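Engineer: Show me how the following folds:
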Amino acid sequence: MGIIGKILFIVLLILTSAFFSMAEISLAGARKIKLQLLVDEGNANAQKVLDLQSNPGNFFTTVQIGVNIVAILAGIVGNDVFTPVLLEIVGNQTLAFLISFTCVTGSFIEFADLIPKRLAMVYPEKTAVSLVNPMMFTIKLLTPIVWIFSSVADLVFKIFNTPHSREDMITHEDIFALVDAGAEAGVVHTREHHL
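Structural biologist: Reported below is the predicted structural model:
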């Protein structure tokens, strides 16, 4: 694989990592009420997101496996591509490695993590619904590895008597908090707020 091929491979790794980052944040941030409205409108993907939210173990295991594999590959390939080129420019192996490491790591932090996660936080339901099918395919693809890691995690949860999924029951306090927040934001008019 030539330098151009390796650079394209790094770009592919960044996009792959961005996919996992967006999927992770959007699933965690997608609101059940909005997803249920989409389901009522006939959106099958919204139901898949709700199903994943009710049992997220395999989903988050897949995300962590994917992110870590990508990070390891990026470190290996990135160092192999940029360090020799930078060595010719700066003439120092350690300095060339540090610049290469900083550039690759910085690219991943910005384009594979920060920007994708911020986008997913702004549009959690839309992002989750868009990414649920490729994410479910990835879960199936990595099933044997996911099963091993999930089983270990489940065992730890069982030992410490911790629930495996979150509770999404909406209390009166939640409703009042939403109405108050809506009134402060100007979404709910003052008259409606006091009814």
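
Engineer: from here on, contacts and neighbour counts on C-alpha atoms
Structural biologist: Noted.

Engineer: burial count for V77?
Structural biologist: V77 has 16 neighbouring residues, counting by other C-alpha atoms under 10 Å.

Engineer: who touches it in this structure?
Structural biologist: Shown in contact with V77 (C-alpha atoms under 8 Å, 6 or more residues apart in numbering): 6, 10.

Engineer: Then K158?
Structural biologist: K158 neighbours (C-alpha under 8 Å, 6+ apart): none.

Engineer: Check which element follows the longest helix anywhere in the chain along the chain.
Structural biologist: As assigned by DSSP state H, the longest helix anywhere in the chain is helix 57-90. Going down the chain from helix 57-90, the next helix or strand is helix 93-107, by DSSP states H and E.

Engineer: In the longest helix of the chain, which residues have enough neighbours to count as buried?
Structural biologist: 57-67, 70-71, 74, 77-79, 81-83, 86-87 (16 or more other C-alpha atoms under 10 Å).

Engineer: Could you also give me the structure for this second sequence? I'd like to compare it with the first:
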Amino acid sequence: MNDIPLSILIGVLVLLLLLSAFFSGSETALMTLNRYRLKHLVKQKHRGATKAHQLLKRPDRLIGLILLGNNFVNILASSIATVIAIRVGGDEAIPAATAILTILVLIFAEVTPKTLAALRPEKLAFISSWVYAPLLKVFYPIVWIVNTISNVLLRIIGVNPKKAKIDSLDKDELKSIVSDTDHLLPARYQNMLLSILDLESASVEDIMTQRKEIIGIDLEDSVEDIIEQLRNSPHTRLPVYKKNIDRVIGFLHIRSVLAQINHTEFDKQSITDSLSKPFFIPASTSIHKQMQIFKTEKLRIGLVVDEYGDVQGLVTLDDLLQEIVGELVAEEPDIKMQKDGSYLVDASVTVRELNRVTHWDLPTEGPKTLNGLIIEYMETIPEPGTSIKLHGQIVEIIQRDENTVKFVRFHPEIETP
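Structural biologist: Model prediction:
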């Protein structure tokens, strides 16, 4: 190299630094590509994205090629820098040249290109994929040897590269992605998507109308009382039973008897003749599965029963749909936000509904209603005026009756200075 002009050596050194920057930046760009956007671009037949996607199918080969090139140019740059140092200042200049080259590589061939690639990965990744595709074919034997040795070492420590799962998301990760789309989706659509993702993990027991709140027709009542109930009912379908809801005999669509209730011959037999068969739902049935059952059976209402066949509650198709579209169609009369930031809550509300409205994270694995959650926590029915910290939330008991909590107030958390 003594015959090569110093200017050419410096020019080659600069070129090698640029190549090192290319290898470093393209590695970061390709590895930080959004895999789901990449797949979308591949479907759109973007040629650069298609090349990058093919390379990323075997990331071990791609990384092997990039590191092979990067290490080669860095070692060659170090050798040339040593030659330049000796020719300029003798052996004493070698430590200074090493320090200068380290700083140049760090700034211009590592930090800067990698930062740029991390911020704008697509452009560099798609361009570099056109370079790496033919290079991989040329240097495949060397890359294969390097990867084979590397894979053997990985297997020794219990890692099988061929079985590694790439681009897989679990439900919680997908929910995090949806939650981070504030700039793309309105909050109500975000809530709908998150509700859909929760359908499989929630059961009908989480959203049902509780047994004591079921409104139905008791055939033991007088005909006059039944007619009055039919005229004033806010619901179009009602369960019909004798004495208690466990003795249900069917469901009545009020529209089928409205025309008859003004006739003198209208009696209880007219009601029983208009009933549809009762439909029972195991309490553990998932919301997602129950929606499919309602669709298949062409039903809109069912009674939720426990393992002993006792009625626990009632679920309608509207309840299931509300789990998805919630805020778009449903009012929240049981959860009222006050001017001071507190919430006045009917304790019969389900924990899932409370979490959905307030964006809290109260546990849903145990009791299904707020009343049940408070009683389980206190192990008694607390008196009005009692305040507790319920899973991080400050709760004041406002009203109770003999066996349940009726109303509570959630106070905003006091910020300590």
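
Engineer: Mind listing residues that contact stretch 41-52 of the second structure?
Structural biologist: Residues outside stretch 41-52 of the second structure that contact it (C-alpha under 8 Å, 6+ apart) are 30, 38-39, 53, 125-127, 129-130, 133.

Engineer: now that stretch, how far from the centre of its chain.
Structural biologist: Mean-position distance between stretch 41-52 of the second structure and its chain equals 27 Å (C-alpha atoms, centre = their mean, to the nearest Å).

Engineer: thinking again about what came up before, sort out for me which of the contacts of stretch 41-52 of the second structure are in strands.
Structural biologist: The strands, defined by DSSP state E, take in nothing from those.

Engineer: So how do I select the buried members of the residues you listed in PyMOL?
Structural biologist: Restricted to buried positions by 16+ other C-alpha under 10 Å, the PyMOL selection for the contacts of stretch 41-52 of the second structure reads:
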select buried, resi 30+38+53+125+126+129
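
Engineer: Can I get the contacts of stretch 41-52 of the second structure in JSON lines including distance to L153 of the second structure?
Structural biologist: Shown next, in JSON lines, are these (distance: C-alpha to C-alpha, whole Å):
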{"residue": "L30", "distance to L153 of the second structure": "24"}
{"residue": "L38", "distance to L153 of the second structure": "31"}
{"residue": "K39", "distance to L153 of the second structure": "31"}
{"residue": "H53", "distance to L153 of the second structure": "26"}
{"residue": "A125", "distance to L153 of the second structure": "29"}
{"residue": "F126", "distance to L153 of the second structure": "31"}
{"residue": "I127", "distance to L153 of the second structure": "32"}
{"residue": "S129", "distance to L153 of the second structure": "28"}
{"residue": "W130", "distance to L153 of the second structure": "30"}
{"residue": "A133", "distance to L153 of the second structure": "26"}
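
Engineer: Which of the contacts of stretch 41-52 of the second structure fall within helices?
Structural biologist: Judged by DSSP H, the contacts of stretch 41-52 of the second structure include 30, 38-39, 53, 125-127, 129-130, 133 as members of helices.

Engineer: ok, of those, which one's closest to G11 of the second structure?
Structural biologist: Of all these, G11 of the second structure sits closest to I127, with 24.3 Å by C-alpha to C-alpha.

Engineer: Looking for the alignment partner of that closest one in the first structure.
Structural biologist: Counting by TM-score structural alignment, I127 of the second structure corresponds to S130 in the first structure.
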